[in-house]
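> Any chance you can model this:
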Amino acid sequence: MYIENIKSPADLKQLNIEALKVVADETRQAVLNRVSKHGGHVGPNLGFVEATVALHYVFDTPKDKLVFDVSHQSYPHKVLTGRASGFLGNLDEMNAISGYSSPTECPEYDNFEVGHTSTSVSLATGLQKARDIKGTKENIIAVIGDGSLSGGEAFEGFDEASELGTGIIIVVNDNEMSIAEPHGGIYKNLRDLRESNGQCNHNWFKAWGFEYKYLEEGNDVEKLIEVFRSVKDTNKPTVVHIHTEKGHGFTPAVENKEAWHYGMPFNKEDGSRPERPTTESYEQLLSDWLLKEMKQDKTLIAVTAGTPSAAGFTPEKRKEAGAQHVDVGIAEEQAVAMISGMAKGGLRPVWTVFSTFIQRTYDQIAQDLCINANPAVINVTWGGTASMNDITHICLFDIPMLCSIPGLIYLAPTTCEEYFAMLRWAILQDKKPIAIRIPSNGVHHTTETIDREYAYEAKYKVIQKGEKVAIIAAGSFYQKGENVVRLLAEKGIKATLVNPRYLNEVDRETLDSLKGSHELVVTLEDGSKDGGFGERIAAYYGTSEMKVLVGGIKKDLYDRFDLQQLLSDNHLLDEQIVEDVIDILS
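Down below sits the predicted model:
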């Protein structure tokens, strides 16, 4: 086996074309070995194997700088840069390797931590400028998938690369897919370029001032080497547009590209996956609810941004929704501005987005949406600790971010029934933009009466009245609050339990009512406590005699954390909270 002996790309340069083809096959099998046992991004990596072999064969990395976009296609790169054990070894060795480009893991070959989309060209222009100022001669190569071209930062990066006017090579990996099907006007030109073998009169890249080369056979190592050699050491901004096949070499991933973009462990012989217990999910419940409501209200529009799965919109459900589902591509900023415009135009838009990706939209939410006070609705999903945990995808910062924006109400339902009541109210009201943090700790139901109307000012809900201690537990940490109250009761302390419902501001009346009979308020939020919900309550009590214990996650950039360890380190296990309460009271 070649790849076991490849410690760096320099080892590739000793091989002939036939041997390189074997290396590509072995690399593909190594990727399949990892994702079938460990899970990970399947289709994007399989489609970029040959291109990775050719890039490392032609260019002189690490002197030449290679920048990946999203990193969904970086597994073959890791195999060929001394990390094959993360693909061929045991699960511990696999766990040691990130699913994304990571200089903390391999500073020599991974230039940036990259997990969000549309960034590679912009990052590469920085390296381009640094090289030009220093007067060195290295090649700067940015890899970007066609799906990532829908993001605004990609346009900005191309614009700047053209403006700089010096040597940069942008490899456009065109597999005709984003995570799902791509959306945006640029894909019409990509299609024309593919169908004309790069010869059509209208060429988006040439119009921006780039030298342009097209390769139809994007999974052919020999032809890839030829085209990369032709642009090596260029002194001009250059695009190499390669047509690849997402999932190449693994039939299930080729036949169902969307389902195999990312996958949990599976049987690599036939692509079968272990049967999992059928459980309710908010994604399914939400998409079913929206489709039902859409039939009654043609102004109700479901919006997604390149990740329709966030709202449970499978290909079949997207087809059923028709024009009432809009996917803007991987362009969250466009989604925010568009839903503001939709609301202004009399529609009822509901944008559903993963917590980690809403970070890309601060300015648009503040400027395009909230200043205009247009009544659009944002569903924030997977927010909190029990979600994605790679350093580029942690979902802990949406509460501090959104709650710092004036004019936005951020609701935190605790149960399924409360969520859909809030969602219906948010859609029907016409005064303000409303964000709702969908619980991330599973679907919990209640038989208690749920409010159907919500005020624009914060109104907390006292669930149980007690004394001495009040537990204010928000959203997906509400059930944790219930557990803490029960454990305190076992120790003879009847605590007050409050469902705050509103994250963006305090309910002064409720907080004031606790002063007479309580010594301690404990806040619990499933996210970063720095700048979050609990600190706002602590600031309100300020110089009063009320003590406040703020429960949340310390602000940091965590990478592939263990959930229980993270909770323990932040004193958020139920028993730890109880111990802290007793210590403070005593």
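> Only C-alpha atoms from now on, for both contacts and neighbour counts.
OK.
> Would you mind listing the residues in contact with residue 402?
362, 408, 410, 504 (CA atoms under 8 Å, 6 or more residues apart in numbering).
> I'd like to know which elements the lengthiest helix in the chain is packed against.
The helix that spans the most residues within the chain, counting by DSSP state H, is helix 17-38. Judged by 3 or more CA pairs under 8 Å, 6 or more residues apart in numbering; DSSP states H and E, helix 17-38 is in contact with helix 43-47, helix 49-58, helix 75-79, helix 85-88, helix 91-95, helix 221-231.
> Next, the second sequence, to be compared with the first:
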Amino acid sequence: MAPLLPTIHDPADLRRLPREQLRQLADEVRACVLDNVSRTGGHLSSNLGTVELTVALHYVFDTPEDRIVWDVGHQTYPHKILTGRRERMPTLRQQGGISGFPQRTESAYDTFGTAHSSTSISAALGMALAAHQKGETRHAIAVIGDGAMTAGMAFEALNNAGVYDDARLLVILNDNDMSISPPVGALNRYLAQLMSGQFYAAAKEVGKSVLKAAPPLFQLAKRLEEQAKGMVVPATLFEKFGFNYIGPIDGHDLDSLIPTLENLKQLKGPQFLHVVTRKGQGYKLAEADPVAYHGPGKFDPSIGLVKPAAAPKKTFTQVFGQWLCDMAAKDGRLVGITPAMREGSGLVEFEQKFPDRYYDVGIAEQHAVTFAAGLACEGLKPVVAIYSTFLQRAYDQLIHDVAIQNLPVVFALDRAGLVGADGATHAGAYDIPFLRCVPNMAVACPADEAECRQLLSTAFAQNHPVAVRYPRGAGVGTVPALSLDALPYGKGEVRRQGHRIAILAFGTLLYPALEAGQALDATVVNMRWAKPLDEALLREVAEGHEALVTIEEGAIMGGAGSAVLEALQAAGIQRSVLQLGLPDRFIEHGDPARLLAGLGLDAAGIRSAIEARFGSA
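Just a heads-up that it's a prediction; the model follows:
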């Protein structure tokens, strides 16, 4: 049997295939995903689960004229393979290569850039109503996962969308958190096709118009319809939002997907299709453990993931997870909160040891922060484990519900700075600027693993909100002490005494700063806190040096360097200051060390920038 995938250069080629060949094509796409992710690393389980759905969508709809918006976007590798990027898959998530998420600049088929959760319905509704405004008949399809439906934004969009009867909007719920249940079979396939067909829709409308003349009969018929559908599917909730609900159907059965999508394509108004898929479908190891294969590194598909030997260095996430368990054992007021990032934020052991004090609120960052505020009001000490980039989604709650009330919530900000292969959408570049301007907030920037544990203890001891920011992966490998000793609040330290130039380092860039400082015979200061600044130390250092250099793995604009300039101005001290950090542009995916070097934030780059500005020693 001749391979089909090499002949598919875009969805138009796919649509020319006989339907009976689509099963073979899906198998080839799945093999392509597995082969490439095993070589580059990336999201695997979710992509193996969306192969048939992707094939069916591009087969039925006229993409890119019809718009598909993929929620989160970590399940779009089959989509990329079928939309002209198959040959570039070996560059996936590599510097200069294609992104692991949809990007409008990468392809016309990527209709909306995504990587955070629960945005698809809002975006697709905007596209559907824009088409209506312009008199165009294109469709807009939002593909959203069951986890993303836990976010309030998804329901805000559903609530809004249900009132637009003329919108050609299809929401597809990709339900992949359960095995395919008995109702998802031949009978349910038939019911789904029947309920999505023109005859059913027309009969339903005629029935409504006849029965409305006799209101009691209309209400009785409506209740009977809801109850009858409810015996097979959870239709009522989404129909209350104004959607025509279809499903659930088997998301791996092309003979069910394609006719149902073809019927839905003919209907006007908001449509909701519930498909059930399996994470890791077609690769037994991923099916058995979809969490482990959610975002693996490189591996041999014939063997699977091999448990690595004990890592020589603990990651910052592991340091946080151990601290959380140790502090919880000491202080019964501690509670841990995560917005659906138990593994990523290092809370697995905490959940096992303290299940009654562990709260996974789902993909609902806004709720997570206000929920923490409520706990704090009652005397508990919440620790919100959240990625820096995800806290952006709860900024109003951080200000309005936590900071104004000055509540003692600790924010453990993982993935601060550049994050590598996930790129700009996940880079924690903005937390220092957006946190330090908020009254009552404090921001700690540990330089290494040992200091991270100590500063978490410092943060927990405060009676106001404190954020501790730390990067993805490991640092220089300092071994944290077993104690829960804290460091002095708001105080830095001189790590190297030099002359003429003083380098003020915030966070893990302290170590390349020390290397550059050694070469330049410069003083190097570990500032530790972006807010409050150690102003006494700053004045002392400024008065003893000709010029200052600030360095941070965060946005220069409004960042820790800006805080230094503000403090110097307030103290009436005039010094030349060179600010080093992330520039005013989005940094794309790639190896973090190479990205930092390219930005001049390695030891060589720091030294070069200082010499270019102030001359050599």
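> hmm, back to that, mean per-residue distance, the helix or strand that the longest helix of the first structure is followed by to the second structure?
Per DSSP states H and E, the first helix or strand lying C-terminal to helix 17-38 of the first structure is strand 40-41. Once fitted to the second structure, strand 40-41 of the first structure is off its aligned match by 0.9 Å on average (mean CA distance after the TM-score superposition for the first structure).
> And for stretch 120-132 of the first structure?
Looks like 0.8 Å for stretch 120-132 of the first structure (mean CA distance after the TM-score superposition for the first structure).
> Residue 494 of the second structure should be in a helix, yeah?
No - with DSSP: H, G, I helix; E, B strand; the rest coil as the criterion, residue 494 of the second structure is strand rather than part of a helix.
> Whichever residue in the second structure pairs up with residue 25 of the first structure: how many residues sit nearby?
Aligned by TM-score structural alignment, residue 25 of the first structure pairs with residue 27 of the second structure. For residue 27 of the second structure, the neighbour count with other CA atoms under 10 Å is 15.
> Can you list the buried residues in the longest helix of the first structure?
If you call a residue buried by 16 or more other CA atoms under 10 Å, then helix 17-38 of the first structure has these buried ones: 20-21, 23-38.
> Now do that helix: everything it contacts.
Residues contacting helix 17-38 of the first structure (CA under 8 Å, 6+ apart): 1-3, 12, 40-42, 45-46, 49-50, 53, 75-76, 79, 84, 86-88, 91, 94-95, 221-222, 249, 263-268.
> List only buried entries from these.
3, 12, 40-42, 45-46, 49-50, 53, 75-76, 79, 84, 86-88, 94, 221-222, 249, 263, 265-266, 268.
> before we move on, the earlier item: TSV for the helices and strands packed on helix 17-38 of the first structure, including distance to residue 64 of the first structure?
Converted to TSV, those look like this (distance: least, CA to CA, whole Å):
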stretch	distance to residue 64 of the first structure
helix 43-47	21
helix 49-58	10
helix 75-79	14
helix 85-88	24
helix 91-95	27
helix 221-231	13
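> Out of the ones you listed, the one nearest residue 385 of the first structure is which?
helix 91-95 (18.9 Å; CA to CA).
> Disregarding residues adjacent in the polypeptide, which is nearest to the equivalent of residue 440 of the second structure over in the first structure?
Pairing criterion TM-score structural alignment: the partner of residue 440 of the second structure within the first structure is identified as residue 407. Using CA to CA, 6 or more residues apart in numbering and skipping the chain neighbours, the partner closest in space to residue 407 of the first structure is residue 370 (5.3 Å).
> Map the one you found across to the second structure for me.
Match for residue 370 of the first structure (TM-score structural alignment): residue 403.
> quick one: its match and residue 467 touch, right?
No - Residue 403 of the second structure lies out of contact with residue 467 (CA atoms under 8 Å); the separation is 11.5 Å.
> Out of the contacts of residue 402 of the first structure, which is nearest to residue 518 of the first structure?
For those, the nearest to residue 518 of the first structure is residue 504 (23.5 Å; CA to CA).
> Can you classify that closest one by secondary structure?
coil.
> could you list every residue that touches it?
Residue 504 of the first structure touches 402, 403, 404, 408, 409, 410, 411, 458, 533, counting by CA under 8 Å, 6+ apart.
> mind running it again at 7 Å?
403, 409, 410 (CA atoms under 7 Å, 6 or more residues apart in numbering).
> If any of these are buried, give me the ChimeraX selection for them.
To isolate the buried ones among these in ChimeraX, judged by 16+ other CA under 10 Å, type:
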select :403,409,410
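> circling back to that earlier point, and residue 403 and residue 467 of the second structure? Which one has more around it.
The neighbour count for residue 403 of the second structure versus residue 467, taken as other CA under 10 Å, is higher for residue 467 (27 against 21).
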